[in-house]
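> I would like to see how this sequence folds:
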Amino acid sequence: MTETGDIITLGGRQYKNNGVNTYSNTLELEALTNDYIDYSLRAGRPFRPFVASEFTTGIPVSLSSLKGKYVYVDFWGTWCSPCVSMIPTLKKLYRQVDKKRFEFLGIVGNDTPERLRAFIKKHEVKWPQVLSVGKTGLIDQYHVTTYPTSILLDPNGKVIAINLDLEKLETKLSELNK
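Take a look at the predicted model:
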C-alpha cells in the first residue's frame, strides 16, 4: 500500500504519489528529479531544513546550525495538558545530556507570545523555543496536527524516532549520551 505523498520507485525512477484523481479515476504520479530529497517525519528520512527565530532572544536557529548534534524536536503548546505534563521530565533529561552533542528545540503552536513568555518564565524552560505562527509557521510546514509530536534527529538531521514516550526517550538519550 502507498499513501498520498509517498515516494515510490517504478522502473528505476522515483515518483511522488499525488493521490487519485477522482474525475478520471487515475493515480497521479509526479516524476522526481535525481536530486530530489524526500524530507519526511519517518525514521531514516531527512528532516526538512528550517530557519526560525528563537522566541526569547530573536536569534535565528536553523537545522544546519545544529548539524553534528542529536536534536530532540518537540511540537507542543502551553494549552496542551499532555505537553505540559512532560515538561518536568524534559527538564531533567535536558540537564543530563551533553550540550556539545545534544540540543532540544521546542516548536510551539496555536499559542500567543504572552502565554509562551509566561510559561517559559514560570516553568524555567531553558532550551530554545520557536513560536510557530500562521500558515508560514513550522507547525504547518511539517503538517503537525497532534500535540505533542516529537522527533529525535541524528547528527546529520535524519529522523531516528518519532513520538517516543518519556521512558523510551530517556533510554535512547542515555544510550546516545555514552
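
> Going by C-alpha atoms from here, please, whenever you check contacts or count neighbours.
Will do.

> next SSE after the lengthiest helix in the chain?
For the chain, the helix reaching the highest residue count under DSSP state H is reported as helix 81-96. Later in the chain than helix 81-96, the nearest helix or strand by DSSP states H and E is strand 102-108.

> What is the end-to-end distance of stretch 68-82?
30 Å (Cα to Cα, to the nearest Å).

> Can you list the buried residues in that stretch?
For stretch 68-82, the neighbour count (16 or more other Cα atoms under 10 Å) marks 69-78 as buried.

> coming back round to it: which residues are contacting the longest helix of the chain?
The contact list for helix 81-96, computed with Cα atoms under 8 Å, 6 or more residues apart in numbering, reads 76-78, 103-104, 123, 125-127, 147-148, 166, 170.

> which of the residues in it are buried?
Of the residues in helix 81-96, 83, 90-91, 93-94 count as buried by neighbour count, 16+ other Cα under 10 Å.

> Same question for L27, what's its three-state structure.
In three-state terms, and counting by DSSP: H, G, I helix; E, B strand; the rest coil, L27 is strand.

> Next, count neighbours for it.
Neighbour count of L27, defined by other Cα atoms under 10 Å: 12.

> Contacts only, for it.
L27 makes contacts with 17-21, as judged by Cα under 8 Å, 6+ apart.

> Next: E170.
L93.

> Wait, a strand at it?
No: residue assignment for E170, taken from three-state DSSP, gives helix, which places it outside any strand.

> One more sequence to fold, the one below, so I can look at both together:
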Amino acid sequence: MLASRPCRMSSFVAPLAAITALVVGGCGTGDDAVAQGDTFQFISPGGKTVITYDPPASRKQVRDLTGPDVSTGQPLSLSSMVGKVVVINVWGSWCAPCRSESDDLEQTYEQTKGSGVAFLGIDFRDDRDSAKDFIADRAIAYPSIYDYPGLQLGKLTTPTSVVPTTMVVDKKGRAAAVFLKSISVDELKPVVTRLAAEQ
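Purely as a prediction, here's the structure:
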C-alpha cells in the first residue's frame, strides 16, 4: 500500500521539481529499493538505513534551517539551538510511517529535553491545517518548521532520503547520525544520550 511505505527522494539537494515528482508520484521504486515483507522500504546506497558519523572529526556542519512554526507562525531556526544536541525529524501528516513514529519521537523528547537536547520538526509538502491537526492530535510538544515547498529540506545534505527521516545534530551543529526510516525510542534515545554526554 503506497501510504504505508516510506517515500524515496533522490537526495535532499535534488531540485525541488524532482522531490515533488517523487513524492506526488506515489513514491515509485528504484534500484535501491528492497522488499521488506509485503511492502518496500527504500534504503541508501550500500543498503544502509542508519548512518553514523564517528569519530566526531568526520562530522560535517548542517546549514541553518529557518521558517515559520507550523502551529504559531513564529520564526524558528536551528541556529537558535546551538550548544544543544538537536533531533531534526522530516515528516508530513500524509505519511503513515510518520504517524507511527510520532509517539516514539515525543517520548524521546520528553525523556531527554532536560539533558540539553532539542527537537525540531520539518513539515514537508503538507496542508497547514492538516499539519496543525497532526501536532494537536498527537500532543507533540516540540516545534516544527512549516516547509511546504521543501526549501529548508533542500538545505540538508544526506546520501539519500525517505520521509520520514531523522537527523541527529551534535552540540557543534554537525550531523552525527541519520535514520533513513521511521525511528523507535530504542534506536533514537541511546544515540541522543551519547551525544548529549560528549564534551
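
> Give me the neighbour count for the nearest residue to G137 of structure 1 once chain neighbours are set aside.
Spatial nearest neighbour of G137 of structure 1, excluding adjacent residues (Cα to Cα, 6 or more residues apart in numbering): L131 at 7.9 Å. The criterion is other Cα under 10 Å. On that basis, L131 of structure 1 has 25 neighbouring residues.

> what lines up against L131 of structure 1 once you look at structure 2?
Taking TM-score structural alignment, L131 of structure 1 has Y146 as its aligned residue in structure 2.

> Can you tell me how far K100 of structure 1 is from C80 of structure 1?
Distance from K100 of structure 1 to C80 of structure 1, by Cα to Cα: 30 Å.

> and if you look at F102 of structure 1?
When distances are taken as Cα to Cα, F102 of structure 1 and C80 of structure 1 turn out to be 25 Å apart.

> Please apply the same query to R45 of structure 1.
Using Cα to Cα, which is the criterion applied here, R45 of structure 1 is 28 Å from C80 of structure 1.

> sorry, back to before: tell me the contacts of the match of L131 of structure 1?
Counting by Cα under 8 Å, 6+ apart, the residues that Y146 of structure 2 touches are 67-70, 122-124, 128.

> Superposed on structure 1, what's the mean shift for the helix or strand hosting it?
Under the criterion DSSP H and E, the helix or strand holding Y146 of structure 2 is strand 144-147. With the two structures superposed, strand 144-147 of structure 2 lies on average 0.9 Å from its match in structure 1, counting by mean Cα distance after the TM-score superposition for structure 1.

> next helix or strand past that strand?
Of the helices and strands lying after strand 144-147 of structure 2 in sequence (DSSP H and E), the nearest is strand 161-163.

> Read off where stretch 85-105 of structure 2 ends up in structure 1.
Counting by TM-score structural alignment, stretch 85-105 of structure 2 falls onto residues 70-90 of structure 1.

> same question but for stretch 21-41 of structure 2, I mixed them up
Using TM-score structural alignment, stretch 21-41 of structure 2 finds no match anywhere in structure 1.

> Can you check the distance spanned by that stretch, start to finish?
Start and end residues of stretch 21-41 of structure 2 are separated by 18 Å (Cα to Cα).

> And for stretch 138-147 of structure 2?
Between the opening and closing residues of stretch 138-147 of structure 2 there is a gap of 20 Å (Cα to Cα).

> Pull out the buried residues from that stretch.
In terms of neighbour count (16+ other Cα under 10 Å), stretch 138-147 of structure 2 has its buried residues at 140, 143-147.

> chain center to that stretch: distance?
12 Å (Cα atoms, centre = their mean, to the nearest Å).

> Please apply the same query to stretch 130-148 of structure 1.
Stretch 130-148 of structure 1 has its average C-alpha position 9 Å from the chain's average C-alpha position, going by Cα atoms, centre = their mean.

> if I pick the closest residue to I59 of structure 1 other than its chain neighbours, what's in contact with it?
Once flanking residues are discounted, I59 of structure 1 sits nearest to S53: 5.4 Å by Cα to Cα, 6+ apart. The contact partners of S53 of structure 1, by Cα under 8 Å, 6+ apart, come to 59-61, 130.

> Turn the buried ones among these into a named ChimeraX selection, would you?
What follows is the ChimeraX syntax selecting those of the contacts of S53 of structure 1 that are buried according to 16+ other Cα under 10 Å:
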select :61,130
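
> Which single one of the contacts of S53 of structure 1 is nearest to T9 of structure 1?
Taking Cα to Cα as the measure, V61 is the one of the contacts of S53 of structure 1 closest to T9 of structure 1, at 34.6 Å.

> wait, isn't the closest one in contact with A52?
Yes: look at V61 of structure 1 against A52 with Cα atoms under 8 Å: they come within range, at 5.5 Å.
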